[in-house]
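Trainee: no letters, just coordinates:
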């Protein structure tokens, strides 16, 4: 999977930061909600920007290199209670538990592949389409049945509706 980008999703009163991974060969995308600091770390690496001093992810890659070990791959292995679980695969055969956001930030810096377990994609991936204004929207839920799709569409509606939308027109 490759990093498609980092997006801020505005939902009053808060905002979510999403990293969007896309299949190299396929149409599914995997949106992962991450923290704002991790979003900056991923977005800057994705853009190829070099900080003046090493940040935590740059430092980790440097430490691994200094120890004669390389990051060879990042695996997103599980979705547990809404949290994506990742592992770092090292050249010495070790596998290290990691938050998905940190693993993605390291993968970009080390220029290694991000792999995602098929069952995670089946559970959490979406198919996106871009409208004429360049906005991305979920075109169809992937890996869910018709009843779950109805619930997903209803949740999208609830996320976009405001209390004023339910005002009685006779009161105006």
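Mentor: Here it is on my side, so go on. Note that the structure is predicted; figures quoted are calculated from it, not measured.

Trainee: C-alpha from now on. contacts and neighbour counts both.
Mentor: OK.

Trainee: where does residue 63 sit, in terms of helix or strand?
Mentor: Residue 63 is part of helix 56-66, with elements assigned from DSSP states H and E.

Trainee: give me the next element, helix or strand, following that helix.
Mentor: Downstream of helix 56-66, the first helix or strand assigned by DSSP H and E is strand 71-80.

Trainee: so residue 35 versus residue 74, what's the distance?
Mentor: 19 Å (CA to CA, to the nearest Å).

Trainee: putting a second one here so we can go through both:
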């Protein structure tokens, strides 16, 4: 398994949200298309904005805490027909590990809000990996000046990214797997 981190959130040419995940020190990652509501939740989680009343992900986190369970990790374990599948791992109050079928987008929102690691199985990564050398580095842990500069770099990247090339690459990979 490879540990991934959120590199960014983008819109493709059809205005569909894409989460870009990366593996440290490889300059490679993968793009996962997600729904608009999940993208909004992820963007809110990354911004750290708090609301006076709990949102759905907050409710889930609060429920896990109330049950004295703990998030352990999430694993993106497979991809079928360009749909990614993940498992969320928690430990219950007795310490027993439980596996919960989950969407990668939900796992990412929870991981950002709660701080647990996200992994991708190596064969999933290898079948979907893209070159990230032109994407700016993560800016979530920088100071205000660096964050502003990185955000500008990320905006420039978003304007230059060709999601159609990524889609063609994924379709090509899917076609070779079907043969």
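Mentor: Received the coordinates, thanks. Treat the numbers as computed from the prediction; the structure is a model and nothing was measured.

Trainee: thinking again about what came up before, higher neighbour count, residue 35 and residue 74 of structure 1?
Mentor: residue 74 (27 against 13; other CA atoms under 10 Å).

Trainee: correct me, but the more buried one touches residue 102?
Mentor: No - the pair residue 74 of structure 1 and residue 102 does not pass the contact test of CA atoms under 8 Å, sitting 10.0 Å apart.

Trainee: where do the strands sit along structure 1?
Mentor: Using DSSP state E, the strands found in structure 1 span residues 2-11, 14-22, 28-34, 71-80, 83-90, 95-99, 113-116, 126-130, 136-141.

Trainee: about what we covered before: find the residues that touch each one of residue 74 and residue 102 of structure 1.
Mentor: Common contact partners of residue 74 of structure 1 and residue 102 (CA atoms under 8 Å, 6 or more residues apart in numbering): none.

Trainee: which residue is nearest the middle of structure 2?
Mentor: The centroid of structure 2 falls nearest to residue 108 when counting by CA atoms, centre = their mean (4.7 Å).

Trainee: so it sits against residue 119, correct?
Mentor: No - Residue 108 of structure 2 sits out of contact with residue 119 when judged by CA under 8 Å, with a separation of 10.4 Å.

Trainee: could you check which residue of structure 1 pairs with residue 6 of structure 2?
Mentor: Here residue 6 of structure 2 is matched to residue 3 in structure 1, going by TM-score structural alignment.

Trainee: now the end-to-end length of stretch 51-61 of structure 2.
Mentor: Separation of the first and last residues of stretch 51-61 of structure 2 by CA to CA is 14 Å.

Trainee: quick check: longest helix of structure 1.
Mentor: For structure 1, the helix that runs over the most residues, judged by DSSP state H, is helix 146-160.

Trainee: contacts for that one, please.
Mentor: By CA under 8 Å, 6+ apart, helix 146-160 of structure 1 touches 11, 141.

Trainee: OK, contacts around the equivalent of residue 108 of structure 1 over in structure 2?
Mentor: Residue pairing (TM-score structural alignment): residue 108 of structure 1 is matched to residue 112 of structure 2. Applying CA under 8 Å, 6+ apart to residue 112 of structure 2 gives the contacts 42, 45-46.

Trainee: ok, residue 112 of structure 2 to residue 10 of structure 2 distance?
Mentor: From residue 112 of structure 2 to residue 10 of structure 2 the distance is 17 Å (CA to CA).

Trainee: surely residue 10 of structure 1 touches residue 18?
Mentor: No - using CA under 8 Å, residue 10 of structure 1 makes no contact with residue 18, being 10.7 Å away.
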